[in-house]
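>>> let me see the structure of the following:
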Amino acid sequence: MTMKYNKRLFTGYDKKLKSRADELRKNMTQQEWNLWYFYLRNHRLKWYRQRIIDRFIVDFYCHAAKLVIEIDGKQHYTDQGIVYDTERTQVLQGYGLKVLRYTNQQVVDNFQDVCWDIERNLQQ
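I've put the predicted structure just below:
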């Protein structure tokens, strides 16, 4: 059964996730760290890292662009990870957000291409 969500921007969050989001912010993966410090932190648009939206913590979020960026490690490619990410993406899209996904390896091997792809999506 597919759930429908209002196309609105979610402004609240699950307070129970705050300590986990704080922990993730302090312990970013190397790929998240690189994307944050070498690109998003000083971007012309305001970005948030490890942001709570609904019942999820997204890696990066830009309110102005309604854009979410996820950097995926191996756990995202298990059967369970694929099902979870599919549901998560549907929920986020239900709020009118666009979700971009990159693998850890893409960030390592093609950092500039990842940044260009983000910029292309910001222009749309």
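
>>> when you work out contacts or count neighbours from here on, use the C-alpha atoms and nothing else.
Will do.

>>> residues near Ile118, how many?
Neighbour count for Ile118, taken as other Cα atoms under 10 Å: 15.

>>> let's see this one next, to set against the first:
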Amino acid sequence: MKLHNRKSLKQRRKELRNNATPAEVQLWSALKKRQLAGRKFRRQHSIGPYIVDFYCPGERLAVELDGASHDDPLRSEYDAERQTYLEAKDIRVIRFENKQVFEDPDGVLTYIKKQFDE
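Predicted structure coming up:
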């Protein structure tokens, strides 16, 4: 069975891209077109049954942005389940709160770069 970008999730990925949060829009503007250390990123990329905010296939790195909805206990449980699944597929997951993208964008990008295998 296909692991990445399953057709069954295509419409949902498109909806998420078209309704991106302001933090996703800002981070995407810094990640797209190989602007960060020449690495290719995809946004709203599905891996198995889950969709991650950003994915760098060359580094097997998922970047997730968390807003207020992630404070909900049920959402936290879902996030933990998803992270366990992704890590089992040898994909590293890093998370940032939306406010970090606005308050310290350079720090966010520096931290993402530190995850790259040089």
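
>>> now do the strands in the first structure.
48-53, 56-62, 67-72, 98-103 (DSSP state E).

>>> pretty sure Thr103 of the first structure contacts His76?
No. Counting by Cα atoms under 8 Å, Thr103 of the first structure stays clear of His76, with 9.1 Å between them.

>>> in the second structure, what residue corresponds to Cys115 of the first structure?
Matched to the second structure by TM-score structural alignment, Cys115 of the first structure sits across from Leu109.

>>> check Gln105 of the first structure too.
In the second structure, the residue matched to Gln105 of the first structure (TM-score structural alignment) is Lys99.

>>> grab the nearest non-local neighbour of its match.
Once flanking residues are discounted, Lys99 of the second structure sits nearest to Ala23: 7.6 Å by Cα to Cα, 6 or more residues apart in numbering.

>>> who are the neighbours in contact with the counterpart of that neighbour in the first structure?
Aligned by TM-score structural alignment, Ala23 of the second structure pairs with Gln31 of the first structure. By Cα atoms under 8 Å, 6 or more residues apart in numbering, the residues touching Gln31 of the first structure are 71, 104, 107-108.

>>> conserved subset of those in the second structure?
Among those, the ones still in contact in the second structure (both residues aligned by TM-score structural alignment, their matches' Cα atoms under 8 Å) are 71, 104, 107-108.

>>> ok, and what's touching the longest helix along the second structure?
Ordering each helix of the second structure by length in residues (DSSP state H) puts helix 73-88 first. Here helix 73-88 of the second structure makes contact (Cα under 8 Å, 6+ apart) with 47, 50, 69-70, 92-93.

>>> which one of these sits closest to Gly58 of the second structure?
Nearest to Gly58 of the second structure out of those is Arg92 (Cα to Cα; 11.7 Å).

>>> what is the equivalent residue in the second structure for Gly94 of the first structure?
By TM-score structural alignment, Gly94 of the first structure lines up with Ala88.

>>> next one: its match relative to Lys2 of the second structure, how far apart?
Per Cα to Cα, to the nearest Å, Ala88 of the second structure is found 16 Å from Lys2 of the second structure.

>>> coming back round to it: of the contacts of helix 73-88 of the second structure, select the buried ones using a ChimeraX command.
A single ChimeraX command selects the buried members of the contacts of helix 73-88 of the second structure (16 or more other Cα atoms under 10 Å):
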select :47,50,92,93
